[in-house]
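>>> After the sequence you'll find the predicted model.
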Amino acid sequence: MDNNAYLLTCRASGEQLLVDAAAEASRLVTLVGEGGGGLGLVVTTHGHADHHGALAEVVAATGAATAAGAPDIALLPIPSDRALHHGDTLTVGETVLDVIALRGHTPGSVALVHTEPADAQAAGSVPGRRHVLTGDSLFPGGVGSTQGDAARFTQLLDDVTERLFDRFGDDTWIYPGHGADTTLGAERPQLRAWRARGW
């Protein structure tokens, strides 16, 4: 499947953050330019090549800093400016994103969580609602691949359950590294079935 790349822009400052410079560097650079605020950081959700194929070109064109989960940094094509750990935060202008480690698909897989602010006034906003960029750790219909490794699958499903489903409400939006988005509410009834099937 094609990869998803996400560009977040702080409405107050115009500062931008790109999640997964997967491919098509020229298209991503054009998208960044249309946002107008300047790309400050590129976060790579995990070390698989299909999620960082355009990373070096995007950084060279924009001068953006880079960040990734600490255990996956050695898998990236260029050095990372920041090693991410569970519980860290990232700032995009006036917007704060929480870093959640979701181990299993890779050792250093991370998700980013945006919580809509209490004073959010944009049309359609819901104060307190969360939006989670999950890379390849959570999709509609299941967690990411662990290549048949039972221990890695258990680790990933435990992390996804404890760090996402147990913490956040059903209105939380999930934006995966491939395919369509979903909500925790849509996926929650399937958790037991995922564990039973083992993938």
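Right, received. Where do you want to start?
>>> make it CA atoms for all contacts and neighbour counts henceforth
Will do.
>>> which stretches of the chain form strands?
Ranges of strands in the chain, per DSSP state E, are 6-9, 16-19, 39-44, 65-69, 82-84, 89-92, 95-101, 110-115, 130-135, 138-139, 142-143, 173-176, 182-183.
>>> what would those look like in CSV with mean neighbour count and distance to residue 197?
Putting the strands of the chain into CSV (neighbours: other Cα atoms under 10 Å; distance: least, Cα to Cα, whole Å) gives the following:
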stretch, mean neighbour count, distance to residue 197
strand 6-9, 18, 31
strand 16-19, 23, 30
strand 39-44, 24, 29
strand 65-69, 23, 28
strand 82-84, 19, 31
strand 89-92, 16, 34
strand 95-101, 20, 23
strand 110-115, 23, 24
strand 130-135, 23, 21
strand 138-139, 25, 16
strand 142-143, 18, 10
strand 173-176, 24, 21
strand 182-183, 18, 21
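>>> structure B:
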Amino acid sequence: MPGLGHVEPGGPPLVTALSDTVTLTKISVGPMDNNAYLLRAGGQPGAGVLIDAADDPERLTTVIGSEQPAVIVTTHRHGDHWQALAELARSSQAQLVCGRPDVDAIATGAWVEGLVGVWDGDVIALGDESLDVIGLVGHTPGSIALAYRGGPVPHLFSGDSLFPGGPGKTGSAADFATLMDDLEHKVFAEFDDQTVVHPGHGDDTVLGQERPQLPTWRARGW
């Protein structure tokens, strides 16, 4: 049975109102079922934010239409999250943003210039509103999540750091421990159970569904 915020690989986008002013378009792109998210601030042309120009630049261009985003955010350095970044950067004047420790890897891999590194405490403008940046070390050194708090419930765009059923893949026990620490302190301790999590692949979840599993994740080590 399809889960929360389900989109089919290669299928049509899903459009959702996050607040009275902000809409979200979610689309699955590429062979790894990557989610790309387009946030638009109503009535403010050119104020949008695209999260993960992952693949299928033609489909993303169709979703974007004539109203180019002001910012393109890459949640982390893994190549399946930036395959369309260079092409979309060339066709727009968008500012390119990623987590500070992943700047060099993304710039080199995607062949893009002018990447701006962000981390805890930074904000990304979304029209008259903003997205809060949260650094989550573990899946990669510079993975980030983005939080939108302007609607009835918070929305967290977690990249590959948090999914339904657990944290993202890590390469060592130390990386797993770091990611779990960041998730517990920066996400679960700061956001309520109604917070919707929009991951880098697959369906969405809510923190209240995941919170009881934290001890299980710790115990199993992944």
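All right, it came through fine. Source: prediction; values computed, not measured.
>>> re earlier: closest to residue 195 of structure 1 out of the strands of structure 1?
Smallest distance to residue 195 of structure 1 across those (Cα to Cα): 9.5 Å, for strand 142-143.
>>> The closest one against structure 2, how far on average?
Mean deviation of strand 142-143 of structure 1 relative to structure 2 after superposition (mean Cα distance after the TM-score superposition for structure 1): 0.2 Å.
>>> Using TSV, lay out the strands of structure 1 together with distance to residue 30 of structure 1.
Converted to TSV, those look like this (distance: least, Cα to Cα, whole Å):
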stretch	distance to residue 30 of structure 1
strand 6-9	11
strand 16-19	12
strand 39-44	11
strand 65-69	18
strand 82-84	25
strand 89-92	19
strand 95-101	23
strand 110-115	23
strand 130-135	22
strand 138-139	28
strand 142-143	32
strand 173-176	22
strand 182-183	27
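>>> Tell me which of those sits nearest to residue 198 of structure 1.
Closest among the strands of structure 1, using Cα to Cα: strand 142-143, at 10.1 Å.
>>> which residue numbers in structure 2 go with the closest one?
Across structure 2, the stretch matching strand 142-143 of structure 1 (TM-score structural alignment) is residues 166-167.
>>> if I pick residue 40 of structure 2, what's in contact with it?
22, 23, 24, 47, 48, 49, 126 (Cα atoms under 8 Å, 6 or more residues apart in numbering).
>>> Let me know the angle separating the longest helix along structure 2 from strand 129-135.
With secondary structure taken from DSSP state H, structure 2 has its longest helix at helix 173-182. Between the axis of helix 173-182 of structure 2 and that of strand 129-135 there is an angle of 140 degrees, by axes from the mean of the first three to the mean of the last three Cα atoms, to 10 degrees.
>>> How about helix 173-182 of structure 2, which residues are buried there?
Buried positions in helix 173-182 of structure 2, judged by neighbour count with 16 or more other Cα atoms under 10 Å: 175, 176, 177, 178, 179, 180, 181, 182.
>>> got the contact list for that helix?
Contacts for helix 173-182 of structure 2 (Cα under 8 Å, 6+ apart): 135, 136, 137, 138, 139, 161, 167, 169, 170, 218, 221, 222.
>>> Between which two of the residues you listed is the distance greatest?
135 and 221 (20.7 Å).
>>> Setting aside sequence neighbours, what's the nearest residue to the residue nearest the centre of structure 1?
Geometric centre of structure 1, nearest residue: residue 133, 3.3 Å, by Cα atoms, centre = their mean. Residue nearest to residue 133 of structure 1 in three dimensions, not counting chain neighbours: residue 175, with 4.7 Å by Cα to Cα, 6 or more residues apart in numbering.
>>> What does that neighbour correspond to in structure 2?
By TM-score structural alignment, residue 175 of structure 1 lines up with residue 198.
>>> Same question for residue 82 of structure 1.
Here residue 82 of structure 1 is matched to residue 116 in structure 2, going by TM-score structural alignment.
>>> what do you get for residue 63 of structure 1?
By TM-score structural alignment, residue 63 of structure 1 lines up with residue 93.
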